Structures are given as C-alpha cells and as structure tokens.
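*Asks:* sequence plus predicted model, see below.
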Amino acid sequence: MTDPVTEDREQGQTFMPKFDAAGLLTAVAVDSADGSVLMLAHMDAEALAKTQETGFAHFHSRSRGRLWMKGESSGHVLQVQAILVDCDQDAIVLQCVPAGPACHTLAPSCFYRRLEGGKLIRI
C-alpha cells in the first residue's frame, strides 16, 4: 500500500516539489512551438519561485552558487508558457518561448551535437 504523501505527490493536485539532497530539481527547457530541447539546468526553491513569479526561467547556477535568470546578460531569455511536473515531482519541463539562442555558444539549443562512432557531430 502506498503512503498518503506518496499517493498525493504522484496522483494528487498538490504541488510538492521533491528536491534532491543538494536542494535541486532537474529542469528541462523545451521550445513551446516545436518541443525541441533547449537546455537542461537545475532549480532550487528560490529559482522555482522566481520563475513562477516572473514568467521567465530562473535557475540555480551550481558553478556560481547563486540564482540566475537565463539571458540576464545576453538578453536571450526564456519566457515560460507552462511548467510540466513529472510523476514524482523531482523534475520539471519548462515549455518556453526563447528570445534568441538558448546556448551560451549561440547555438539554438545546448544539444547541438550528436554522438556518433565515439565522435561528436554537429547537428
């Protein structure tokens, strides 16, 4: 038998994000127009709240150890249209309208290479 908290988290309507030991959720940003994967990042409670409050994707930078808004210096923001939550609430998908390239390399997506025969091939 499933405990009531797990039942509510997996089947209910209560938003109960399940952060990992470091206090993070995995967040995948996709283009709301075509579903293509734009980037993968992590969110802490502050980033999640700021994203919901502003409608723009915010993340927790593990390398900088702080909150950052995607595009805060480049202007290539991600306007969030919807937030999808996975079954056990430890990962989310942000359906976004990108204002420019999502990747810091200026590629449209951070996933611009395919692994083929041990080598990375630009898509």
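*Replies:* Cool, got the structure.
*Asks:* CA only for contacts and neighbour counts going forward, please
*Replies:* Fine.
*Asks:* can you classify the most centrally placed residue in the chain by secondary structure?
*Replies:* Central residue of the chain (CA atoms, centre = their mean): Ala27, 2.5 Å from the mean position. Three-state call for Ala27 (DSSP: H, G, I helix; E, B strand; the rest coil): strand.
*Asks:* thought it was touching Gln95?
*Replies:* No. Assessed by CA atoms under 8 Å, Ala27 is found out of contact with Gln95, at 10.5 Å.
*Asks:* how near is His42 to Arg114?
*Replies:* Relative to Arg114, His42 is positioned 22 Å away (CA to CA, to the nearest Å).
*Asks:* follow-up on the earlier one: and the residue nearest to the centre of the chain, what does it touch?
*Replies:* For Ala27, the contact set (CA atoms under 8 Å, 6 or more residues apart in numbering) comprises 40-43, 91-94.
*Asks:* structure B:
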Amino acid sequence: MSISFADPTAMTHQQLEEGAAFAPRFDAAGLVTVVTIEAGTNDVLMLAHMNAQALALTLETGVAHYWSRSRAKLWKKGETSGETQQVVELRTDCDQDAIVLVVNQTGRGAACHTGRKSCFYRRVALADGAAVLQDTGLPRLFDPANVYGAKP
C-alpha cells in the first residue's frame, strides 16, 4: 500500500480547515511537528517530527515512525529499546501543520530515551532571577546505558 497526501497548496483555506482531505503542511525541511500522547491518560510523552515517509509508514503499519533531525534518518520508535508506540489515533490541527499522535506505549512504558515514561520530566523554575530546571521525580523505567550503550 502506498499512501499519498493531498497537496495543501492546491486547497483553499476553507478546504484545508474544514474539508475531509488530509493535506499535511510540511515545513521547509519537509517535516511536520508531532506531539505524542498516551491513550487513556493523555499524558504528553514526547515531541518529534515526521517527514512524508515516516507519516505514511505510521499510517500503514500502525506503529509510530519519526524523522530524527539529529541523526538525519527515519526512526521506528522502539526499534532498539523495544518501547514501540502502537497508534490509536492520529489527529491534525486546523491548518494541518501539526499532528497529535495518540498511542499505546509498549515495553516498559518508557517513551523517552532517558528511560522515563515522558520526555517532559523537568519543569522550569526561577531561582535567584535565573531560569533553572527541576526534576519532577518521574522515575526511570530502564537504564539507557544498558539499552543503548554508553551514550543514547
């Protein structure tokens, strides 16, 4: 199966925002931002990006695929760690330039390469006029050194 997407530049504003055609608006780098949340809890697990290939693979397989900007390659979530994401629902925003991916997180339940459930395990606070990070106490569900080697 080969999935294709409608061309957003060929659509009116009304068609893009109210129509039934899925026309993701990829940025200049060919990417769309994806917020991944856990089905049932609605916890935000991670923020990532997809190119057209990752988006098509995600839809075709029901398993989350992303584009790794740091490694410049396609990335099947959980391929190394076993922490795959089974897609429950894929949503797009009104102008189709962002995606919310609702998933069942498999494995030990860790979406983050640090071994935590969520990549959002720190909060920003002010201390003596400076912005600092504070750990929220989200525990590690696996040791990244054991899964990825010395450096994830």
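*Replies:* Perfect, thanks for sending it. This structure is a prediction, so every number in the text was calculated from the model and none was measured.
*Asks:* follow-up on the earlier one: quick one: map the residue nearest to the centre of the first structure onto the second structure.
*Replies:* Taking TM-score structural alignment, the alignment pairs Ala27 of the first structure with Val34 from the second structure.
*Asks:* leaving out sequence neighbours, find the closest residue to that match.
*Replies:* Among residues not flanking Val34 of the second structure along the chain, Ile99 sits closest, at 4.7 Å (CA to CA, 6 or more residues apart in numbering).
*Asks:* that neighbour maps to what in the first structure?
*Replies:* Going residue by residue (TM-score structural alignment), Ile99 of the second structure aligns to Ile92.
*Asks:* strands of the second structure, start to end?
*Replies:* Using DSSP state E, the strands of the second structure run over 32-38, 44-50, 65-68, 73-76, 85-92, 98-105, 122-127, 130-135.
*Asks:* closest one to Gly115 of the second structure among those strands?
*Replies:* Among these, strand 44-50 comes nearest to Gly115 of the second structure, with 11.8 Å by CA to CA.
*Asks:* what span of the first structure is that closest one aligned with?
*Replies:* Against the first structure, strand 44-50 of the second structure falls on residues 37-43 (TM-score structural alignment).
*Asks:* who touches that stretch?
*Replies:* Applying CA under 8 Å, 6+ apart, the set of residues contacting stretch 37-43 of the first structure is 24-31, 58-61, 102-103, 108-111.
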